[in-house]
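Colleague: What follows is a predicted protein model with its sequence.
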Amino acid sequence: MSTARTTSPSRTKKTAPLPDVNFSDYGDVRFLHLGSEWVQGSMRMDAPFDIDLEYVQRMMAWLLFVAPDSVASRHAMQLGLGAAALTKFCRKRLRMKTTAIELNPQVIAACRLWFKLPPDDARLQVVLGDAAEVARSPHWQGQVDALQVDLYDHEAAAPVLDSEDFYADCRALLTEEGCMTVNLFGRSSSYERSLEKIATAFGEDALWAFKPTREGNTVVLAQRQASRPKRAELLERAQAIETRWKLPASKWLRVFKPVLR
């Protein structure tokens, strides 16, 4: 295993410094770390634009709720860049307009140096900024079709942003057909409390959830406008997703259900 590291500057707003950014290689897989052993993302070096981690693949479940032919005309936004797996996939494989928001400038630098993140262009914009401020801003309200939220600090203990107000701001970013997918994972976080906050913002009938992965990641999907597609429609969409983009969408349907409270 080989490692590399770059040191980030201290934060100017809030007193806590941003963590160091480093990576480790194990075989053909490269892992991103924020100054600790916790994995913040990964990339298979022989397939840098594919999605390696199972839970990150599940963050693409919003594809089940839109027509496949409409995907390239839509806008994806990531709150938290990680190892840029979602950003690269949306921009390269789905050919979507893609915006990523990242607080730590060294994460952006690391993704461009070590994780094959392309430079900004007509379809890609990586923004150095605070996800909470972006979500509150009117600039992107009503413009995002797929909002992917994966915000953890170097300890990976709980979501950095996990309030009713934050999730309400996320809902305001979405188009009428838009969906938010959020990764809920952490040693001190409570899935039920987080789910309650999302339900307050989106409505209980708008929520879907996967069973946890073996690593403990639970991906929740919230729709801007609740719908309950028939099983046959979801199966048809899943097959199209597998054919076009090689994501295991049929497998998703065995572990992905509406949240019934």
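Modeller: Cool, got the structure. Residues are numbered from 1 along each chain as shown.
Colleague: okay, CA-based contacts and neighbour counts for the rest of this
Modeller: OK.
Colleague: Show me what the helix or strand containing Phe23 packs onto, helices and strands only.
Modeller: Taking DSSP states H and E as the definition, Phe23 sits inside strand 21-26. Packed against strand 21-26, as judged by 3 or more C-alpha pairs under 8 Å, 6 or more residues apart in numbering; DSSP states H and E, are the following elements: strand 2-6, strand 29-33, helix 105-114.
Colleague: so of those, which one's packed in deepest?
Modeller: strand 29-33 (a mean of 23; mean count of other C-alpha atoms under 10 Å).
Colleague: how much does that one deviate in direction from helix 105-114?
Modeller: Going by axes from the mean of the first three to the mean of the last three C-alpha atoms, to 10 degrees, strand 29-33 is angled at 170 degrees with respect to helix 105-114.
Colleague: and Asp28, how many residues sit next to it?
Modeller: By the measure other C-alpha atoms under 10 Å, the count of residues near Asp28 is 10.
Colleague: Surely it is in contact with Pro48?
Modeller: No - Asp28 is beyond contact range of Pro48, at 10.5 Å (criterion: C-alpha atoms under 8 Å).
Colleague: Use this one as the comparison:
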Amino acid sequence: MINRTGKTIHREFWENRLVEIFDEGDTRSLYFGGRYLQSRMSLSSPHLLSLLYTHYMMFALLFRQELRNILLVGLGAGSLVRFLHHHFPMCSIDAVDHSPHIINLARGYFQLPESSNIHIHCCDGFRFLANTKISKAYDLILIDAFDEQGMSAQIYSEDFFSMCANVLHPSGTLTCNMWSGNTQYLSEISSILNTCFTGRVVLPVPKRGNVINHLRKQSVDWSDIHRSRQELLTLLEKFNMNFPQMVNVAEKHNLNLGQRMMQLFSNFSLH
């Protein structure tokens, strides 16, 4: 159990799991099992993304900022739904979570938006894709299906990612949050992703165990990522996320030394 100085506003056990919600100043946090932080929200600005790994998931905005349809598997406390609905209110969002308890917590304590453009589905993400007749293509698919035990084995599987590829827009992005202490397991999932998708950008989150994967049906066009510094700063101001830092991380972990040097010289030539 982690010692906290905030106020406990909710505490219960369900499915042999301790669930707690704490308020400390302007921050509200959801914990599982007494020590696993699941989500965090600013009470005064609930649309802001408070956890760094969620910023790295929204790196996908560099590929496509015109969003019409979004699929989110793993609702949590609704951070990504709040962010996306705030910035893209006309976008249709399908948010899927297997737990009615989680959905109720997101609605009751974490200001989950109510809108005709937000569709909450209480079911398993695998079954949602397998059993739902989907007539639209998703511009962005976000996979964040975790609990204190780690990644959902059924979600992080070849069958599931193949179904995701089938409903992803040709120029869309699938963003997948990965974390595990088992390097062999992570390697197996990486191989699956390479089988199902052509383009891939890997973003390890600094000082965290999360590795965010951005997958494309087509090869990654790095001109989408190599924006001018002014463009990246404009995005930083608009979305309150450090896009210049994320681009540096993307270059470091996805380009070889020669490619990085070419990009550096290209940047100099633009000034």
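Modeller: Received, thanks. Values in this document were obtained by computation on a predicted structure and should not be read as measured data.
Colleague: circling back: can the helices and strands packed on strand 21-26 of the first structure go into CSV with extra columns for distance to Ala168 of the first structure?
Modeller: Formatted as CSV, these follow (distance: least, C-alpha to C-alpha, whole Å):
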stretch, distance to Ala168 of the first structure
strand 2-6, 35
strand 29-33, 30
helix 105-114, 27
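Colleague: now the strands for the stretch 51-200 of the first structure?
Modeller: With DSSP state E, counting those that start in this stretch, the ranges of strands along the stretch 51-200 of the first structure come out as 75-79, 97-102, 124-128, 144-149, 174-184.
Colleague: Now tabulate those strands in JSON lines and tack on mean neighbour count and distance to Ser2 of the first structure.
Modeller: As requested, these are arranged in JSON lines below (neighbours: other C-alpha atoms under 10 Å; distance: least, C-alpha to C-alpha, whole Å):
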{"stretch": "strand 75-79", "mean neighbour count": "26", "distance to Ser2 of the first structure": "28"}
{"stretch": "strand 97-102", "mean neighbour count": "23", "distance to Ser2 of the first structure": "25"}
{"stretch": "strand 124-128", "mean neighbour count": "18", "distance to Ser2 of the first structure": "27"}
{"stretch": "strand 144-149", "mean neighbour count": "26", "distance to Ser2 of the first structure": "29"}
{"stretch": "strand 174-184", "mean neighbour count": "23", "distance to Ser2 of the first structure": "28"}
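Colleague: wait, which of the ones you listed is closest to Leu18 of the first structure?
Modeller: strand 97-102 (11.8 Å; C-alpha to C-alpha).
Colleague: could you give me the residues in the second structure that that closest one aligns onto?
Modeller: Aligned using TM-score structural alignment, strand 97-102 of the first structure spans residues 92-97 in the second structure.
Colleague: Now that stretch on the first structure. Mean distance?
Modeller: Superposed on the first structure, stretch 92-97 of the second structure shows a mean distance of 1.0 Å to its aligned residues (mean C-alpha distance after the TM-score superposition for the first structure).
Colleague: Give the buried residues for stretch 60-77 of the first structure.
Modeller: Across stretch 60-77 of the first structure, burial judged by 16 or more other C-alpha atoms under 10 Å covers 60-66, 71, 74-77.
Colleague: Looking at the residues you listed, which is nearest Trp252 of the first structure?
Modeller: Among the buried residues of stretch 60-77 of the first structure, and counting by C-alpha to C-alpha, the member closest to Trp252 of the first structure is Ala61, at 7.9 Å.
Colleague: Quick one: residues contacting the aligned partner of that closest one in the second structure.
Modeller: In the second structure, the residue matched to Ala61 of the first structure (TM-score structural alignment) is Phe59. By C-alpha atoms under 8 Å, 6 or more residues apart in numbering, the residues touching Phe59 of the second structure are 243, 246.
Colleague: And the helix or strand that contains Asn248 of the second structure, what does it pack against?
Modeller: For Asn248 of the second structure, the host element (DSSP H and E) is helix 243-254. Contact analysis of helix 243-254 of the second structure by 3+ C-alpha pairs under 8 Å, 6+ apart lists strand 199-204, helix 229-239 as its packing neighbours.
Colleague: Quick one: the strands of the stretch 51-200 of the first structure as TSV, columns for distance to Leu86 of the first structure too.
Modeller: Listed next are the strands of the stretch 51-200 of the first structure as TSV, based on distance: least, C-alpha to C-alpha, whole Å:
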stretch	distance to Leu86 of the first structure
strand 75-79	7
strand 97-102	9
strand 124-128	12
strand 144-149	8
strand 174-184	12
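Colleague: closest to Leu113 of the first structure out of the ones you listed?
Modeller: Distance to Leu113 of the first structure, taken as C-alpha to C-alpha, is lowest for strand 124-128 among the strands of the stretch 51-200 of the first structure, at 14.4 Å.
Colleague: With the second structure overlaid, how far apart is that closest one on average?
Modeller: Looks like 0.9 Å for strand 124-128 of the first structure (mean C-alpha distance after the TM-score superposition for the first structure).
Colleague: what's the matching range in the second structure for that strand?
Modeller: Using TM-score structural alignment, the match for strand 124-128 of the first structure in the second structure runs over residues 118-122.
Colleague: try stretch 23-30 of the first structure
Modeller: With TM-score structural alignment as the criterion, stretch 23-30 of the first structure aligns to 21-28.
Colleague: How many neighbouring residues does Lys217 of the second structure have?
Modeller: Neighbours of Lys217 of the second structure using other C-alpha under 10 Å come to 19.
Colleague: That one maps to what in the first structure?
Modeller: By TM-score structural alignment, Lys217 of the second structure lines up with Arg224.
Colleague: Identify the residues contacting that match.
Modeller: Neighbours of Arg224 of the first structure in contact, by C-alpha under 8 Å, 6+ apart: 171, 174-180, 202, 206.
Colleague: Present the residues you listed as TSV; the columns should include distance to Gln106 of the first structure.
Modeller: TSV is the format used below for the contacts of Arg224 of the first structure (distance: C-alpha to C-alpha, whole Å):
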residue	distance to Gln106 of the first structure
Arg171	29
Leu174	28
Thr175	31
Glu176	34
Glu177	34
Gly178	30
Cys179	29
Met180	26
Phe202	33
Ala206	36
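Colleague: for those residues, which one is nearest Pro17 of the first structure?
Modeller: Met180 (28.9 Å).
Colleague: how much space is there between the nearest residue to the closest one once chain neighbours are set aside and Met43 of the first structure?
Modeller: For Met180 of the first structure, ignoring the flanking residues on the chain, the nearest one in space by C-alpha to C-alpha, 6 or more residues apart in numbering is Leu147 at 4.5 Å. Leu147 of the first structure is 21 Å from Met43 of the first structure, where distance means C-alpha to C-alpha, to the nearest Å.
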